[in-house]
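Student: I need the structure of the sequence given here:
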Amino acid sequence: MILACQNISKSFGTTEILKNVSFHVNEKEKVAIVGINGAGKSTLLKIIMKELSADEGEVILAKGSTIGYLAQHQNLTSENSILDEMLTVKQDVIDLDANIRKLEQDMKHAEGAELNQMLSTYTRLMHEFEIKNGYAYQSEVTGILKGLGFMEEEFDKKVNTLSGGQKTRIALGKLLLSKPDIILLDEPTNHLDLISIAWLETFLLNYNGAVIVVAHDRYFLDKVVSKVVELDNMKCQSFEGNYSVYAQKKEMLRNAMLKQYLNQQQEIKHQEEVIAKLRSFNREKSIKRAESREKMLEKIERIERPTDHSEMHFHLEPRIISGNDVLKVTDLAKSYGNLTLFTNLNFEIKRGEKVAIIGNNGTGKTTILKIINGQVKADQGEIKLGSKVHVGYYDQEHQVLDPDKTLFDELQDTYPNLDNTTIRNILAAFLFTEDDVFKRIKDISGGERGRVSLAKLMLSEANLLILDEPTNHLDITSKEILENAINQYQGTVLYVSHDRYFINKTATRILDLTEQTLLNYIGNYDYYLEKKPEVEAAYLGRSTISQQALYGTKPGAFPASLSSRSATTTKENDSDNKQTWQQQKEEQAKIRKRKNDLKKTEEEIHQLELRSEEIDALLTKEEIYTNVSKLLELNNEKKELEIRLEELLEQWESLASEE
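Tutor: Predicted coordinates:
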């Protein structure tokens, strides 16, 4: 074990964020911390790094272990070039190299004991230099920079001239180069393209230390981590396995907990009905039984309903159906000065397709969407929308939102026909309630702005959705909700995304923007990975790509074993269905019998109680209590009634408990 968090608790004012959070990390283990936005993931990393103090609990780090941290937001300021800034991490190796070179010069002029001492020092320094991988440190720096998406011609750029995303990549590179025993990464993939993310995955998998990562990139988590620590409702739970394994276990646990909760609620309701019925018999023993059951009911430890963060209601519905030909792009080209993004782009999109545009950062993916949406003018080419096509646009920078407007006004001004109640209900569906609706756009988080943009998109009733990085700033739960909405959407979708899990779940076709042109893949992201070498080779070798290259096989050609396997499965299913039907029939018969027995018992109890009341009334009459034989007869009947009623009450309770 290299790190342990024990009973960490943290509050900000009256808001409790973490409560008794405990988990541990072993040497070389790769761990993900997951949870909805606001669950306390970044707070926990800052507590581990001692940037924040915990209210309770402690963080234990193995003696002598080093730790490095990449925060979400970097404020890196330096007059150094990119290369020189990276080399600051290797300053000890650079100094060591300089000392060795100087010693080599000095030894040329030394003799005797002095030379022997210098040789001893030289041997020691060379050994240290080799341990620190001194011969390869320059290629190591270059490899990390290239892996993170920097070209060699950019190495001389000043750090202060870089964008926020580029500075974050430099900070990540410096951290990886420093090789601490534990690396803490907060959303490391946010500013990386697909190639850089794949490189980082490989780097972390082979990393000799432990890694703790907070990320919403589920594909990345699947590749890298072997344990998931979930923060939910202030508490913590650990799951062995990658993200997909965690998601399956979590779903199974939640379903089991929900089943327990519903079963308990059903039992509580049943017991309350039994108690009410026992009281309705209005007999001393039945009332005592009712009171006994009430005490038992009070002692039950109530199970809380499992939390479900999937509360955001999101449903996309086109107002009208478009024609089959939705979009045609012909000979599209765009340059900025000497930088050519793309030339002669040609593609078509048909109704119902979900098309993802992917490619490296800076290749022009967002520019294509902006040209189609009329926000940027193309240098050449034609954009043609099909019949009855109505476009809805989602901008990753949320420039379609007015920062000075409130959430309520943003929707009301865009859709003036909506009444106040409707606007409030729509905002509530996207988790904005009460006074939240009067917050200004500029005062809310990126994730919240994303939800406002999605709300506007839903109201647009468009039949062609153009989405630019729709999953940015969304937590995993919100991403899953968006995935379901897109998969159920009857319209057409064209989007840019670097979220491979999202692409895998939603795309029916992928357009890869590479070398200033588009390569076409008819399938999801897994299919793209499988066919990429084949399609690129085909593209480089000839202008057309064969149907077999796109589909992987001839249409209609399936393995011979498939039909026989299907037939066997069908027989097994028929047998299972027959057995299940028979079991259901028997169970239903048992339920009917129990209900009939319960009804008969209640009717007999009712008749006996009526007779008992008649006897009580008769015993008060003079002609009865003065007639000894009649009095004995009624008393005996009364005793028999009591015995029988006692039996019936027990029988009724037994039958009622079986329900």
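
Student: make it CA atoms for all contacts and neighbour counts henceforth
Tutor: OK.

Student: what are the ranges of the strands in the stretch 1-150 of the chain?
Tutor: Listed in chain order, the strands of the stretch 1-150 of the chain (DSSP state E, counting those that start in this stretch) span 3-12, 15-25, 30-34, 56-61, 67-70.

Student: can you list these in JSON lines and add mean neighbour count?
Tutor: JSON lines is the format used below for the strands of the stretch 1-150 of the chain (neighbours: other C-alpha atoms under 10 Å):
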{"stretch": "strand 3-12", "mean neighbour count": "18"}
{"stretch": "strand 15-25", "mean neighbour count": "18"}
{"stretch": "strand 30-34", "mean neighbour count": "25"}
{"stretch": "strand 56-61", "mean neighbour count": "17"}
{"stretch": "strand 67-70", "mean neighbour count": "20"}
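
Student: one more to put side by side:
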Amino acid sequence: MIKASNLTKIYNGNTIIDCFDFVIPNNKKIALVGANGCGKSTLFKLIANIEEPTSGTIVIENEKIGYIPQEFDFKKDMLVGEYLYSLIENEWEFFKIEKLLNNLKFSNYDEYQQINNLSEGQKMKLRMIEELLKNPTALFIDEPTNHLDIEGIMWFEKYIKSLNITVVMISHDREFLNNTVDEIWEIDNSKLLKFIGNYDNYKAEKLKLINKWNEEYTRFLKRKAQLETLLENVHKIQGGGKRGRAVKAAKKRIDREITRDEKQEYVEQKINTVNFNTDVHSGKLIVKIESGAKKYDQKPVFEDLNLEIRGKERVWIYGQNGKGKSTLVKIINTAFNKEGNNNEYINLNTEETPLELTKGTITVGPNLKVGYFAQKHDFLNYGNRLDKEFASITGIQEIGRIYGVMQKFMFSKEDVIYKRVKDLSPGQRARFIFALFSVHDFDVLILDEPTNHLDIATKEVIEESLSNYKGTLILVSHDRYFVEKIEVTNTFNL
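Tutor: Okay, here's the model as predicted:
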């Protein structure tokens, strides 16, 4: 049994988790959702005893907890085989690992490969092996699908459903949630809400709940106005004693019906729509690759690749991990940035190493405004305050304008002034990147896994923004729901 009573967590005076009460049922598959920074990962850390609550209790009886975090921290230069053998006491126990490797579709690993060179999806499987070897009765996984390809996600859906244990996952992958969970729990305004069913059920029930809250708030405002009018009227009563008693009675009613039972208007937390303007015409050549090939250390990533993209096309590049999707968009990105193309090039990740084809030709159109959203955000200075980092990257120095942009992406003035990049959750960092992008217009957008770490409400706004975007979109994404919503015109399978 996992039971919480009055569970509260406060960081620097901010209440993140406010008096949560819950019992996690046995053998259920539960998703935990909510806005970036609302406390989802914090709740997992409290349950896993990594952090201590400010107040309240968590009781864990007859349960063994497994916990897989969102970001992995393996020892530098550690080899895959070295790591796997470190998980067991005796070599003869390796059969347990082999069984898990087969179950996780990872039996073809190279034991002499450095873990740092694995894909994030492969790293996640290694962490799963570590936790599953402990034979947990309850497994808590933070954002499991972020670094899996579509085939991997579909496999993972089946694998999660096959586990005869309790699984609680933080996830913003709506298609994945539709296919895996029995319940969805949401942290909303520091409160815990619970919904039975998958994502579509949750969406419908949450809308009903919001409508109910809005109706209650409307009735509250109407009743408040009536009682305030009553108080004004009793002040007009002639006769001191009679007027005094009436005023006292009216104030009691206001205290009982309004002050003690005050209703708040429900305001959904989400960013504003982002508008990217463009004047590129549909016939203009954007990029053309002929007989393209790329090798790393003489190992082919892709060969004989042919691709042509023209103005206003919306191209989705998909395929298995390791097939070269990110490599391809990096090569396209490098070509746009070459001198002589007269492109207005906006690459936030200025420290990323340029990549070129090993063989073949690539041609890009000139006089284009190009934006590149890299999958990794290593270019950020994690020690900078948000206002300083925003100014250093965009060149915008006016603090009022910085506030204006950042507030559209759900950052308060206090966040902008006092928070540093290192204080942001992965989802908040992704929102910060979109804030940096929003001050520019683009004829071409190259987006490599743009929705990783984003909460559902933010994804929906980005979907709307990209659906209305009239320029050329080159997209790498494993989010099936997202791809369907933005209505791509072409697909390219690597």
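
Student: ok, back up a step: any idea which of the strands of the stretch 1-150 of structure 1 gets closest to residue 434 of structure 1?
Tutor: Of all the strands of the stretch 1-150 of structure 1, it is strand 15-25 that lies closest to residue 434 of structure 1, at 18.0 Å by C-alpha to C-alpha.

Student: got the buried residues for the longest helix seen in structure 2?
Tutor: When structure 2 is parsed with DSSP state H, its longest helix is helix 199-234. By 16 or more other C-alpha atoms under 10 Å, the buried positions in helix 199-234 of structure 2 come out as 199, 202, 206, 213-214, 217, 220-221, 224, 227, 230-231, 234.

Student: Put together a markdown table for those, with distance to residue 126 of structure 2 on each row.
Tutor: Listed next are the buried residues of helix 199-234 of structure 2 as a markdown table, based on distance: C-alpha to C-alpha, whole Å:
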| residue | distance to residue 126 of structure 2 |
| --- | --- |
| 199 | 28 |
| 202 | 32 |
| 206 | 36 |
| 213 | 44 |
| 214 | 46 |
| 217 | 49 |
| 220 | 53 |
| 221 | 55 |
| 224 | 58 |
| 227 | 63 |
| 230 | 68 |
| 231 | 68 |
| 234 | 73 |
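
Student: Among the residues you listed, give me the pair with the biggest separation.
Tutor: 199 and 234 (52.0 Å).

Student: can you count the residues close to the nearest residue to residue 76 of structure 2 once chain neighbours are set aside?
Tutor: Among residues not flanking residue 76 of structure 2 along the chain, residue 116 sits closest, at 7.0 Å (C-alpha to C-alpha, 6 or more residues apart in numbering). Number of residues near residue 116 of structure 2 (other C-alpha atoms under 10 Å) recorded here: 16.

Student: mind checking the SS state of residue 116 of structure 2?
Tutor: What DSSP: H, G, I helix; E, B strand; the rest coil gives for residue 116 of structure 2 is helix.

Student: quick check, residue 432 of structure 2 in a strand?
Tutor: No: counting by three-state DSSP, residue 432 of structure 2 falls outside a strand, being helix.

Student: what lines up against it once you look at structure 1?
Tutor: Counting by TM-score structural alignment, residue 432 of structure 2 lines up with residue 452 in structure 1.

Student: One more: residue 158 of structure 2?
Tutor: Using TM-score structural alignment, residue 158 of structure 2 lines up with residue 202 in structure 1.

Student: likewise residue 177 of structure 2?
Tutor: Match for residue 177 of structure 2 (TM-score structural alignment): residue 221.

Student: list the contacts for its match?
Tutor: By C-alpha atoms under 8 Å, 6 or more residues apart in numbering, residue 221 of structure 1 lies in contact with 32, 215, 242-243.
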